[in-house]
Each structure stands twice: as C-alpha cells, then as structure tokens.
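1. below is the sequence, then the predicted model.
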Amino acid sequence: MLVLLTGCPLAENYTDDAGPRYSGDHRPPGPVATEVPSSVTFVAFNLAFSENVTEAITALKRPPLAGADVIAMQEMDAPSVDRIAKELGLTYVYYPASVQVDGGDFGNAVLSRWPITEDWKIHLPHDDPYHQRRRIAVVATVDIQGSLVQTVSVHNATPIVGLGGRLDQTEALIDGVDGRGPLQVIAGDFNTSDPGSLRQTVKLFSDRGYQWASQGVGDTVDSVIGGLPLDSIFSRGLSPLERGVDRRPSGSDHYPVWVRFAWQP
C-alpha cells in the first residue's frame, strides 16, 4: 500500500543484529606500538555512497587527517572500506544498514590504528517513512595501550523523520554504549540541517554527560541553501586539544571533521 501511495520502492534493510558484518586487519605485521601516545586523533567522514574512494584516500593521507588513530565513516560499502584500510594500514569493522537502489550496500564503519577488541551494530528507531530505510550506528571497542575507547560511527536519518525522531535515534545510540567504560567517542553524520536541530542534539549529548568535541568547526556540507553543520564528534572522558574541518576536495559532499584529544587515560 505504501508503495502504491508514494510511488517509492521500499528499502531492503539488514535487520539481523549480527550482520552482515565485515572486518579486516591491514596494519603492518609486528607487535602493537608500546609507546604511550600523547594525543589521539578521531575523524568523522561521510563518503557520499563511497563513489570517490581514491580522492578520499588522498585526503586521509594528508595533514591534518594523516595518521588519524580512528576514522568513523558513513555511506560505505565493504570493498571501499577494505580498500581504504589497506591503503592506510588500518584494521576495521563494517556493518551495512541497507541496500541502495543500485544494489550496493550502505552502512557505517570504524577504522583504527589500534586493535578493535569488540564490535556491534545498533538499530536506530524511526525508519524513513517513504522508503522504510533503516539507519544504524556501529560500535567498536578500540584498545589504545590497554585503555578501551567505545567508538561509535553513526548516520542519523534525514529531516524527513522529524527532529523528534532523530533525537530518539541519538538517545538510542547513547543508550547502546552507556555503562561500557569512561572513554567514549561518538562521531558521524547527524543530519542536523534544520533550524534548532544542532542545538537540540548538542543539548541531548550534554545532558547525558558528553561534550561537543568538534564545537566551533563550522559547516561540513556546502549546499544550494548554504553551508550546513551536519557532521559532529562528541566525547566523554577525553579532552579535546584541537579540532577542525578539512575543506579541501575529499571525494564527498561532506568535509571530514577531526578532533585531536589529549591522551591521559
């Protein structure tokens, strides 16, 4: 009935909590570094349907993104995640949320220079009302010199679900890592394009004990209606030292956001 009323094909969602799941480890052979880092850098990067992987790799290899410890990516498919991880020498975990019209997968990944010891997928509430497309968050436990950082790569729905729906999605992903340790980073595309949505999202995180680690970096997408602050990084238990947006070409309509945290676990 929904298809007949709207003319929109329904999405094919991956509803299994356990998968599909893809992982790989392209870090150089040998023991993990034993020297304690003075800082760690996290990146949030929506690659726009994974269409321009070569340009994305170029962006991730140049400062300020070069050498990032953890990269949270959205709008990814498995081959693109594996290629980026191989080029950068990273380990990764990837879960698709749904299948695109062209048959390609669409989901989130966490890539890391440090071991990933555990991972899981969080189904977010409020599927797209027209396509019934589902959004997810991917959680990876990153082990940085014995200290565990719960890292979340999230892609909230577009404003079509309404601000209340997207705030419910944010609440769900916070609940999904609540109580799993003092160090947490939640990064990705929150689709905070409509008036008041970013302020409400920041307030929700603040009320739950997080800080807006990427505060003040500005817009992350250029659009026909102007710049939009869609992508953010939030943290708990880590102190930001520097933050920014790399606005040079990166193969996407989103600019990568980065935050360098002091490492004092």
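-> Looks like it arrived, so ask away. Numbering: from 1, shown residues only.

2. all contacts plus neighbour counts: C-alpha atoms, from now on.
-> OK.

3. residues contacting Gln211?
-> Val202, Phe205, Phe234, Ser235, Arg236 (C-alpha atoms under 8 Å, 6 or more residues apart in numbering).

4. can you rerun that using 6 Å?
-> For Gln211, the contact set (C-alpha atoms under 6 Å, 6 or more residues apart in numbering) comprises Phe234, Ser235.

5. one more: Ser112?
-> Asp69, Val70, Leu90, Thr91.

6. okay if I get these as JSON lines plus neighbour count, distance to Asp102 and secondary structure?
-> Shown next, in JSON lines, are the contacts of Ser112 (neighbours: other C-alpha atoms under 10 Å; distance: C-alpha to C-alpha, whole Å; DSSP: H, G, I helix; E, B strand; the rest coil):
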{"residue": "Asp69", "neighbour count": "19", "distance to Asp102": "32", "secondary structure": "coil"}
{"residue": "Val70", "neighbour count": "23", "distance to Asp102": "29", "secondary structure": "strand"}
{"residue": "Leu90", "neighbour count": "24", "distance to Asp102": "28", "secondary structure": "coil"}
{"residue": "Thr91", "neighbour count": "24", "distance to Asp102": "28", "secondary structure": "strand"}
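
7. between these, which is nearest Gln184?
-> Val70 (12.2 Å; C-alpha to C-alpha).

8. and the helix or strand harbouring Thr201, which residues are buried?
-> Using DSSP states H and E, Thr201 sits within helix 197-207. For helix 197-207, a neighbour-count test (16 or more other C-alpha atoms under 10 Å) marks Ser197, Leu198, Thr201, Val202, Leu204, Phe205 as buried.

9. could you do stretch 83-91 as well?
-> Ile84, Ala85, Lys86, Leu88, Gly89, Leu90, Thr91.

10. give me the subset of those residues lying in helices.
-> Among the buried residues of stretch 83-91, the residues falling in helices (DSSP state H) are Ile84, Ala85, Lys86, Leu88.

11. tally of neighbours for the nearest residue to Leu148 once chain neighbours are set aside?
-> Spatial nearest neighbour of Leu148, chain neighbours left out: Val142 (5.5 Å); criterion: C-alpha to C-alpha, 6 or more residues apart in numbering. Neighbour count for Val142, taken as other C-alpha atoms under 10 Å: 25.

12. before we move on, what about Gly146?
-> If we define neighbours as other C-alpha under 10 Å, then Gly146 has 10 of them.

13. included below, for side-by-side comparison, is a second structure:
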Amino acid sequence: MRFLFVLFLSVLVGACTRSGAPTAEANRLRVLCYNIHHANPPSRAGVIDIAAIAAVINAQKPDVVMVQEVDVRTGRSGKALDQAAELGRQTGLNAYFFKGIDYDGGEYGIAILSKYPLTNQRRIPLPLDSATRGEPRVLGLATVTLPGKRTVTLANTHLDAQRAPTNRQLQAARIVEVLRQEKHPVILAGDFNDSPDSQTLQLLKRVVEPSCQSCPPTIPVENPNRAIDFVTFTPKDRFRVIEHRVIPERVASDHLPVLVELAY
C-alpha cells in the first residue's frame, strides 16, 4: 500500500508540473516597462540622452524591456539616431521598433528589447473615435523562447493620452480581442494612461492579470501620485509575481520605470 501511495503522489506531482503552473524551482523573468520621453530628460529641454536611458535599463538587469515614446530618425532626436537600435546596442539586448506615427521627418512609437531573440513581430493598429483628435496608437507583439523552452508572446502598447477615456477603452477592447487569439502565454506591458480602477483597466482585466493590486504610482517623477504604467500577463496560472517595484529614477524620463519579476 505504501508503494502505491508514493507512486500516486509521484504521478500527481508530475501532472501538476506538466500543467505549466510555476513551481518553487521555476525559471524567472525580469520585465521592465519604461516610458522614456524620447530620451529627453524633462529638466533639460531639447537634450537627447539615450545613454541615461540605457544606464537605467542596465542597472535593473532585465530580460525584457517594453519601451514607449521612442524616436527613430526624427529631427528632434538628431535625424540619424534610431533610438530603439541604439538602446539595443547599449544594453546588449535584441531590439524591435513598432511605428506609431510619422513624426518630425522620422518615426515615433514603441519598442521591445529582449535578451532572447525576437520572432513573429506584429504591429496592430489600435482604433480611435473619429470625433476625437486622438493620436494613432499601436500594439506591438513579438515571440520569444525562454529557458525551459517556454514560448511566450511579448506585447507592448501606449494608449491614448486624451483626458476623455473613449479612445483608451476602444483600444483596450481591441487588445483584448487580439490577445484572446494568442496561442502562447502573453506578457502585456505599457503606458496605459489610465488608473488601476478605470474602465480601461477593467476591460484589459478580462484577459490579463496585473502584476500589482495596490499599484505604486509611476508619474510624475517628483511626488508621484498616479499609477499608469503596468505589467500584466495571461493566463494567470502560468506566472507568479515575485516582485513588483517602481524604480525611483527621476532624471532620465518623466515616468518612473516599473520592474516586475515573474516566475514561469
């Protein structure tokens, strides 16, 4: 009987491990979400300091970085500077840029940086209410294979910043549609431009789980009072939050970066 009981426990543990739920010995992934204000330190008008942004990233030793407000060859950033590529060079991470809009002779949007090779990159335009003057926004997707041969979809976005929430809600609903079609677990991060209790976040929570419940504020950098930058994931049972931390870096950008460590 003792042998049969031990055998039963072994099979049960094996089944739980194979289900994909993180265990105490699970691998860990460090995810950084950072709105970089096109590498312009708010206290230094007109200055572009990509090295300062890279230093913030390098100090946290992330595996994945979701970056918003990225310039690629714009006039204000020096015409020749591809900020996504340069961040990749200075951090040693693979970089992929997703254009949001044409801007100042170049492009402006979001980027994903990753320790692991990025594949299956996709740019999904997000909707706007035609009655508003909202700026076009996108969802950027890429696939990575993590240690343990776990395939994950990385998703980055920067939702509309207008005071009225109409566009953010439309965009959140579209993101939910897209992520429900993903066959791999997803980590979605970005500047959502809305609060944890907003309708925007409630829509997103139909498919993703935030890494924080009482989320520390991320903006403004001096005396921050609002959380609008988030890391989320799905399905809930494929990840476990080890740490959610807002980095008190107040010089390089007008947002505080968010670092989340996940077990998977």
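-> Looks like it came in fine. Quick caveat: nothing in here was measured; it's all calculated off a predicted structure.

14. how close are the two chains, by TM-score?
-> A TM-score of 0.75 describes the superposed chains when it is computed by TM-score structural alignment, normalised by the length of the second structure; 219 aligned residues with a C-alpha RMSD of 2.4 Å.

15. by how much does the next helix or strand after the helix holding Thr201 of the first structure deviate from the second structure on average?
-> Scanning forward in sequence from helix 197-207 of the first structure by DSSP H and E, the next helix or strand is strand 211-212. Comparison of strand 211-212 of the first structure with the second structure after fitting gives an average deviation of 1.0 Å (mean C-alpha distance after the TM-score superposition for the first structure).

16. against the second structure, where does strand 211-212 of the first structure fall?
-> Alignment note (TM-score structural alignment): strand 211-212 of the first structure is matched to residues 209-210 of the second structure.

17. closest to the centroid, which residue in the first structure?
-> Note on the first structure: the residue nearest the mean C-alpha position is Ser153, at 2.9 Å, using C-alpha atoms, centre = their mean.

18. that one touches Ala140, doesn't it?
-> No - look at Ser153 of the first structure against Ala140 with C-alpha atoms under 6 Å: they stay out of range, at 8.4 Å.

19. ranges for the strands of the stretch 101-250 of the second structure?
-> Taking DSSP state E, counting those that start in this stretch, the strands of the stretch 101-250 of the second structure run over residues 106-114, 119-125, 138-146, 150-158, 186-191, 209-210, 229-234, 240-246.

20. among these, which comes closest to Thr17 of the second structure?
-> Thr17 of the second structure lies closest, by C-alpha to C-alpha, to one member of those: strand 150-158, at 13.2 Å.

21. now do that closest one: distance to the chain's middle.
-> Its chain's average C-alpha position is 7 Å from that of strand 150-158 of the second structure, according to C-alpha atoms, centre = their mean, to the nearest Å.

22. got the angle between that strand and strand 106-114?
-> 150 degrees (axes from the mean of the first three to the mean of the last three C-alpha atoms, to 10 degrees).

23. the helix ranked longest in the second structure: what's the following helix or strand?
-> Taking DSSP H as the criterion, the second structure has its longest helix at helix 2-18. With elements assigned by DSSP H and E, the helix or strand that comes after helix 2-18 of the second structure is strand 28-35.

24. what does that next one correspond to over in the first structure?
-> Going by TM-score structural alignment: strand 28-35 of the second structure matches residues 39-46.

25. residues touching the matching stretch, excluding its own?
-> Outside stretch 39-46 of the first structure, the residues that touch it by C-alpha under 6 Å, 6+ apart are 68-74, 187-188, 254, 256-263.

26. and the equivalent of Ala227 of the second structure over in the first structure, how far from Gly216 of the first structure?
-> Under the alignment (TM-score structural alignment), Ala227 of the second structure pairs with Pro229 in the first structure. Per C-alpha to C-alpha, to the nearest Å, Pro229 of the first structure is found 10 Å from Gly216 of the first structure.

27. give me the more crowded residue out of these two.
-> Per other C-alpha under 10 Å, whichever of Pro229 of the first structure and Gly216 has more neighbours is Pro229, with 21 against 11.

28. contacting residues for the residue nearest to the more buried one when sequence neighbours are not counted?
-> Excluding the flanking residues, the one nearest Pro229 of the first structure by C-alpha to C-alpha, 6+ apart is Asp219, at 4.1 Å. By C-alpha under 6 Å, 6+ apart, Asp219 of the first structure lies in contact with Gly227, Leu228, Pro229.

29. repeat that with 8 Å
-> Residues in contact with Asp219 of the first structure (C-alpha under 8 Å, 6+ apart) are Gly227, Leu228, Pro229, Leu230.

30. what residue of the first structure matches up with Lys183 of the second structure?
-> By TM-score structural alignment, Lys183 of the second structure lines up with Gly181 in the first structure.

31. go on, Thr119 of the second structure?
-> In the first structure, the residue paired with Thr119 of the second structure according to TM-score structural alignment is Thr117.

32. not counting its neighbours along the chain, what's nearest its match?
-> Leaving aside its chain neighbours, Thr117 of the first structure sits nearest to Thr141 (5.6 Å; criterion: C-alpha to C-alpha, 6+ apart).

33. roughly how far does the aligned residue in the second structure for the one you found sit from Phe192 of the second structure?
-> Matched by TM-score structural alignment, Thr141 of the first structure corresponds to Thr143 in the second structure. Thr143 of the second structure sits 21 Å away from Phe192 of the second structure, going by C-alpha to C-alpha.
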